[in-house]
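when you get a sec, could you give me coordinates for this:
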Amino acid sequence: MRAPQIIWVVDDDPSVRSGLSDLLSSYDYDVEIFESGASLLEHASEAQPDCIISDVQMPGMSGVEMFLRLLSAGKYVPTIFITAYPTPELQRQAFASGACAFLNKPFMARELTAAISTAVRNVRG
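The predicted structure follows:
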């Protein structure tokens, strides 16, 4: 039996974190939640998830900035960015940084799970 994939969720909105955690857990993912990019970065030295789902716009540090800091530390984790305030510039910036997907809130569960499957499959080959 295969171990569940580990998904880290980072969003400054507690209801989004809780909702994503419940949703992903129902699909048998092992989920850890973080309230900020800084809290995720503190934890990143201790573990390696299979995928990160991150809000783009958060106080203090954007999701893209968090992702770029992970990269500069030598850690690539497939990352899916989510936002309630999409703009073409934000989407361009996310994909230019190396994002696997960019989803507009609200999104369907199947959109998210498909993005996770694609992101993890592309990394594992």
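
hey, let's count contacts and neighbours off CA atoms from now on
Will do.

quick check, central residue of this structure?
The structure's the chain has its C-alpha centroid closest to Ile53; by C-alpha atoms, centre = their mean the separation is 1.5 Å.

pretty sure that residue is touching Ile6, no?
No - with the criterion set as C-alpha atoms under 8 Å, Ile53 and Ile6 do not qualify as a contacting pair; they are 11.0 Å apart.

where along the chain do the helices fall?
Assigned by DSSP state H, the helices in the chain fall at 14-26, 37-44, 63-72, 88-97, 109-124.

for the ones you listed, which one ends up most surrounded?
Highest mean neighbour count among the helices of the chain (mean count of other C-alpha atoms under 10 Å): helix 63-72, with a mean of 19.

to compare against the first, here's another:
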Amino acid sequence: MPAPTNVHIVVIDDDDSFRIATQGLVRSLGYTVAGYASAEAFFDTQSARDADCIISDIQMPGMTGIEMKQRLNEEGAGIAVIFVSAQTDASLPRRVSECGGFILLHKPFHGQVLIDAIHRAIGDLAPQ
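This next block holds a predicted model:
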């Protein structure tokens, strides 16, 4: 699937190496991308209003990924959120579903798994 040039993807993760690597992967697909070390930093920017898809860790200092999605919901932002987590908490799939998360990926995962999730999340944005 060719990348629509107007799709903006945001990566939010306090793990610098994961965030930077994920931004590189997303950029290599032809999307515009921005990265933030926290949900608070994300909300302090215009990206919070311009994002088409968010890739977010769940466990972060300060606002968690779940809390970030709940705030987006309260603001009426229907942005697809792909959650990623290294935690194996059995309640995570339920919590992601309840907040309206698009999918939960458990770290580590293959890059193609994330690519497929991105394509599904923004599928309705792609030109037909």
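
tell me the counterpart of the residue nearest to the centre of structure 1 in structure 2.
Using TM-score structural alignment to pair residues, one finds that Ile53 of structure 1 aligns to Ile55 in structure 2.

same deal with Thr87 of structure 1?
With TM-score structural alignment as the criterion, Thr87 of structure 1 lines up with Asp89 in structure 2.

residues near its match, how many?
When neighbours are counted by other C-alpha atoms under 10 Å, Asp89 of structure 2 registers 8.

separation between it and Met63 of structure 2?
Summarising the geometry, the distance separating Asp89 of structure 2 from Met63 of structure 2, computed by C-alpha to C-alpha, to the nearest Å, is 18 Å.

most distant residue from the centre of structure 1?
Farthest-out residue of structure 1 from its mean C-alpha position, per C-alpha atoms, centre = their mean: Met1, at 25.3 Å.

quick one, what contacts it?
When contacts are counted by C-alpha atoms under 8 Å, 6 or more residues apart in numbering, Met1 of structure 1 is found next to no other residue.

alignment lookup: Ile108 of structure 1 to structure 2.
Let me fix one detail, which is that residue 108 of structure 1 is Met and not Ile. Residue pairing (TM-score structural alignment): Met108 of structure 1 is matched to His110 of structure 2.

give me the number of residues near that match?
By other C-alpha under 10 Å, the residues close to His110 of structure 2 number 9.

how much space separates it from Glu74 of structure 2?
Distance of His110 of structure 2 to Glu74 of structure 2, computed by C-alpha to C-alpha: 32 Å.

looking for the alignment partner of Ser28 of structure 2 in structure 1.
Under the alignment by TM-score structural alignment, Ser28 of structure 2 pairs with Ser26 in structure 1.

re earlier: am I right that the match of Ile53 of structure 1 is in contact with Ile79?
No - using C-alpha under 8 Å, Ile55 of structure 2 is not in contact with Ile79, being 10.5 Å away.

could you check how far the residue nearest to the centre of structure 1 is from Lys75 of structure 1?
Taking C-alpha to C-alpha as the criterion, Ile53 of structure 1 is separated from Lys75 of structure 1 by 15 Å.

over to Ser25 of structure 1?
Ser25 of structure 1 sits 25 Å away from Lys75 of structure 1, going by C-alpha to C-alpha.

what does Thr87 of structure 1 give?
Taking C-alpha to C-alpha as the criterion, Thr87 of structure 1 is separated from Lys75 of structure 1 by 27 Å.
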